[in-house]
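Enquirer: Here you go, sequence then predicted model.
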Amino acid sequence: MLKAIVIAAQPPEATEAEVHRSLSELKQLLLGLDINVIAEVVQKRSVRSSPTYLGEGKLRELAALTGGTGEVPRGPDARRPDRAAQQPAAAEHLLVVADDELSPGQLRNLQAALGVDVLDRTAVILRVFESRARTREARLEIELARLEYEIPRIRDDHTLGDREGGGGRAARGHTNVELAKQRARDRMAAARRELEQLKANAEQRRLSRADVFRVALVGYTNAGKSSIMRQLTGSEVLVEDRLFATLGTTVRQLAPPATPAVLVADTVGFIHRLPHALVASFHSTLSEAREAWLLLHVVDAADPAFRAQIRVTEQVLADIGAAETPSLLLLNKADRLGREARDALAGEYPGALLMSALDHHDGDALRERIDAFFAQHLVERTVSIPYDRQGVLAELRDRLQVVREEYGDAVSVTLRGTPEALGKLAARLSGG
């Protein structure tokens, strides 16, 4: 197993508790990649934009652990340190991981001074997403995000060498860096073309159920969304106690089935400082949240940082245009709280549902809240259906509730459903 030292620069506005929580998340992410954290180094800094991220003294202290020189090379060879010569055998399986997104220059300087590979928080999250992606669409979206992150950093890959023939003005030829960037851009273009086709197909499927009630589970990663998905739909979705256990969107019907039908989508979890490129590229899973009738905002109420996690989720929802969608706050894992804490939360969030995804009674209470929400969108209408047109109603029974039937020259049926579904029935009956 690889070993890592995690580092963080603590700005004046950040508390020690906030830094500790962020580092704890980073450690969990690394553990999901089979990387064991053996030490952490935190330094209070007025800014995070220092060329070496950490101060000179702290950098030398860190280099004593990694076997590096603690100095950034100067002069003509500064951009090409011989890291293999610097790196002792004991550090061959050691990484340094920064709890921030580092600039290309910061990455280069840290690697030169420490003599080991350096990753930042964004690179770690991208690796976790890559390791968990299962669908073709998810893989392409993550690849796009990774390439967008890597292109500005290609200039710092010293293994590429200086030149490679081919093209360029006055037979100068392109550098390996220029060619590597072009290959990356070409791959991004190809991935975007394939994604557009996949998205077009997905859009057709979504349009076919545009008038179907949809619920989307959203929230911080590891808050319990998949467990609630099991409660609501009975589906055997993956449930694991780790960050980003599931990445793809799972859509299942509410069980027992409702009339009209209600589809429930389990979306990717959010996290503090989720890379913008991932938010931008994860179109398919986030579109379920954007197009849902109702959002179930799942929160781990037993986590001391849950209020900050609520803010993170609300910010991402605003970024994707879903801030105005009606939502129900689910304070999950309430079974881990004492009576006093539960009462305090009930007072602080009067509209929320305190629950445990493992308690079937709480699952029933959630189902009642969902049914009540969608009931307000139904209207009642009586239609006359000739006996030889009964098949038209049969086709729409999963979208319409039959309140009453009376038989005469034709069948007089009182129905409850959405205006859209009732409109479809009327159009079919008048269409002959």
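Expert: Here it is on my side, so go on. Predicted, not measured: the structure shown is a model, and the values here were computed from it.
Enquirer: Please make it C-alpha for all contacts and neighbour counts, starting now.
Expert: Will do.
Enquirer: so after the longest helix along the chain, what's the next helix or strand?
Expert: Longest helix of the chain, by residue count under DSSP state H: helix 176-208. Next along the chain after helix 176-208, taking DSSP states H and E as the criterion, comes strand 213-219.
Enquirer: Which secondary structure elements does that following strand sit against?
Expert: Helices and strands touching strand 213-219, by 3 or more C-alpha pairs under 8 Å, 6 or more residues apart in numbering; DSSP states H and E, are helix 225-233, strand 262-266, helix 283-291, strand 294-300, helix 306-319.
Enquirer: Take this one as well and set it beside the first:
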Amino acid sequence: MTDQSTAPGADEVRELPTGDDAVGDAVARVLAHADSRARSVSLHGGRATALQDDDSYVSDRDGDQFDREDRAALRRVRGLSTELEDVTEVEYRQLRLENVVLIGVYSGGSLTDAENSLRELAALAETAGAVVLDGLLQRRPHPDPSTYLGKGKAAELALIVAELGADTVIADTELAPSQRRALEDVVKVKVIDRTAVILDIFSQHAKSREGKAQVELAQLEYLLPRLRGWGESMSRQAGGQVGSAGAGMGSRGPGETKMELDRRRIHTRMAKLRKQIKGFAPARAAKRANRDRYTVPSVAIAGYTNAGKSSLLNRITRAGVLVENALFATLDATVRKSSTPDGRPFTLADTVGFVRNLPHQLVEAFRSTLEEIAESDVIVHVVDGAHPDPAAQIATVRNVIGEVEARHLPEIIVFNKADLLDDDARLVLRGLEPTAVFVSAKTGEGIDELRARISELLPNPEVELTLLIPFERGELVALLHERGRVISTEYDERGTRVHALIDPQFTGPFEPYIVVGA
């Protein structure tokens, strides 16, 4: 038996053993760790590595955090039973996660990669309101098509679940409906997958009407192939006497079963939600058109979940955007105004975070929100510099950026949380991305360098003008500062002499004051 745990209630992910005595050894191991029931055992030093130990997020740099109290009020009530029950209605059962055991299967990748993925799943489970009791990994060429783990390992998992008193098993992948049902039948508790946990977090954190509609659409798309009948309650037939309706003999059909009826209702609801989400587009387009009318460049902050995107936005603009040490704390795009060191205005948009194996339903549902990235002039790609695998974070985010057709835009890689990095870690990250900027939204390190880099990449006005504006037309000087880039300003007895760059479409009001031959 290969037991990778180092102590009772180990902080390391354990690998499922092999051999004829595996089940007996598993029982002995679980009994040895029985004292872990009373403790919240996570997968890395008391907290999953995707969540930071330092939770000092509220400070003057973040502005007013009015949403934190409301967010805290949405926490799950623990102690609710999650036993499987015979229900008569097919509906999306919101996750009431309590004590959970995580499972994963890996083949081609390394054990380190598999452990990082399972630790991230632990952070997702904690964000959804769960207490992680244990994490189990199994190496096999392919997941078992029936029970995901295989018959023997599923039986061993059932013993572990029973001894730890777990309520739920979470798989670190998207399970097929048949795999989930087969594994539930063996372990006798609810089995869910990574996608279900992410959807649950999104449903907790959605705040705006558009965000709620997007999450509901993704939930229904996930639910549709997973409708499951419970006994005869699903076999309600709608046929019967039809003569009064004028159909006559030979028209008595079986009607819709309960499952067919639910499928039809789900399709109808999904069509309504798509129409509703589409209806939000004109308002966003109008706001963008207003910014375009004044040629205000836009910068989108993209990155992995919990990398510190909202903290960075607050540090630059004091936007007051909710900052929380949790995954997917931000779902709704937030746009704030800022300016470059030379005074040019631009907008800064905070967007939803990404995660590895982000459910396709969510990418599609949030495509309208992700338009903020595709429509921007510069992408600030925020990476958690303290994460054990930043390269995987960068690859995941770039894949999603590619899905929204924004890979052609200028990109600034920003390694956040620089206050947690030593010189050796910075050297490794510099080798990963030589042109990256190291910043700390907490201490303010690197913010000026980031603003300067943004200024270099933002589009510049094209027309160079030298103007002599009379003192009584001071509003034109203010307009020039607003819509152009003022290089120099001088004053003489005739008025204000200004050397500036401006877009061609805005030169009209200034033409009478152009200095010829300047």
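Expert: Perfect, I can see it now. Not measured: the values here are computed from a predicted model.
Enquirer: And the TM-score between these chains?
Expert: The TM-score (TM-score structural alignment, normalised by the length of structure 1) is 0.84; 404 aligned residues with a C-alpha RMSD of 3.0 Å.
Enquirer: Out of the helices and strands packed on strand 213-219 of structure 1, which gets nearest to Arg339 of structure 1?
Expert: Proximity to Arg339 of structure 1 (C-alpha to C-alpha) singles out strand 294-300 among these, at 16.4 Å.
Enquirer: distance from that closest one to structure 2 after superposition?
Expert: In the superposition against structure 2, strand 294-300 of structure 1 averages 0.9 Å from its aligned positions (mean C-alpha distance after the TM-score superposition for structure 1).
Enquirer: In the stretch 51-200 of structure 2, what residue spans correspond to helices?
Expert: 67-73, 111-128, 151-164, 177-187, 194-205 (DSSP state H, counting those that start in this stretch).
Enquirer: In structure 1, which residues correspond to the first one?
Expert: Okay, so that is helix 67-73 of structure 2. Aligned using TM-score structural alignment, helix 67-73 of structure 2 spans no residues in structure 1.
Enquirer: who's in contact with the counterpart of Ser178 of structure 2 in structure 1?
Expert: Matched across to structure 1, Ser178 of structure 2 falls on Gly105, judged by TM-score structural alignment. By C-alpha atoms under 8 Å, 6 or more residues apart in numbering, the residues touching Gly105 of structure 1 are 51, 156.
Enquirer: Roughly how far does Gly105 of structure 1 sit from Arg389 of structure 1?
Expert: Distance of Gly105 of structure 1 to Arg389 of structure 1, given as C-alpha to C-alpha, to the nearest Å: 72 Å.
Enquirer: What's Gln393 of structure 2 aligned with over in structure 1?
Expert: Per TM-score structural alignment, Gln393 of structure 2 is aligned with Gln309.
Enquirer: Its match reaches Leu274, doesn't it?
Expert: No - using C-alpha atoms under 8 Å, Gln309 of structure 1 makes no contact with Leu274, being 11.8 Å away.
Enquirer: circling back to that earlier point, as CSV, the helices of the stretch 51-200 of structure 2 with distance to Asp492 of structure 2 would be great.
Expert: As requested, the helices of the stretch 51-200 of structure 2 are exported to CSV (distance: least, C-alpha to C-alpha, whole Å):
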stretch, distance to Asp492 of structure 2
helix 67-73, 52
helix 111-128, 63
helix 151-164, 83
helix 177-187, 79
helix 194-205, 58
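Enquirer: out of those, which comes closest to Ala271 of structure 2?
Expert: Of these, the one closest to Ala271 of structure 2 (C-alpha to C-alpha) turns out to be helix 194-205, at 19.2 Å.
Enquirer: Pull up the aligned stretch in structure 1 for that closest one.
Expert: With TM-score structural alignment as the criterion, helix 194-205 of structure 2 aligns to 121-132.
Enquirer: Need the contact partners of the matching stretch.
Expert: Counting by C-alpha under 8 Å, 6+ apart, 26, 29-30, 32-33, 97-101, 139, 142-143, 145-146, 244-247, 274-275 sit against stretch 121-132 of structure 1.
Enquirer: One more pass at 7 Å, please.
Expert: 29, 33, 98-101, 139, 142, 146, 246-247, 275 (C-alpha atoms under 7 Å, 6 or more residues apart in numbering).
Enquirer: residues of it that come out buried?
Expert: For stretch 121-132 of structure 1, burial by neighbour count (16 or more other C-alpha atoms under 10 Å) applies to 121-130, 132.
Enquirer: By how much does it deviate from structure 2 on average?
Expert: Mean deviation for stretch 121-132 of structure 1: 0.5 Å (mean C-alpha distance after the TM-score superposition for structure 1).
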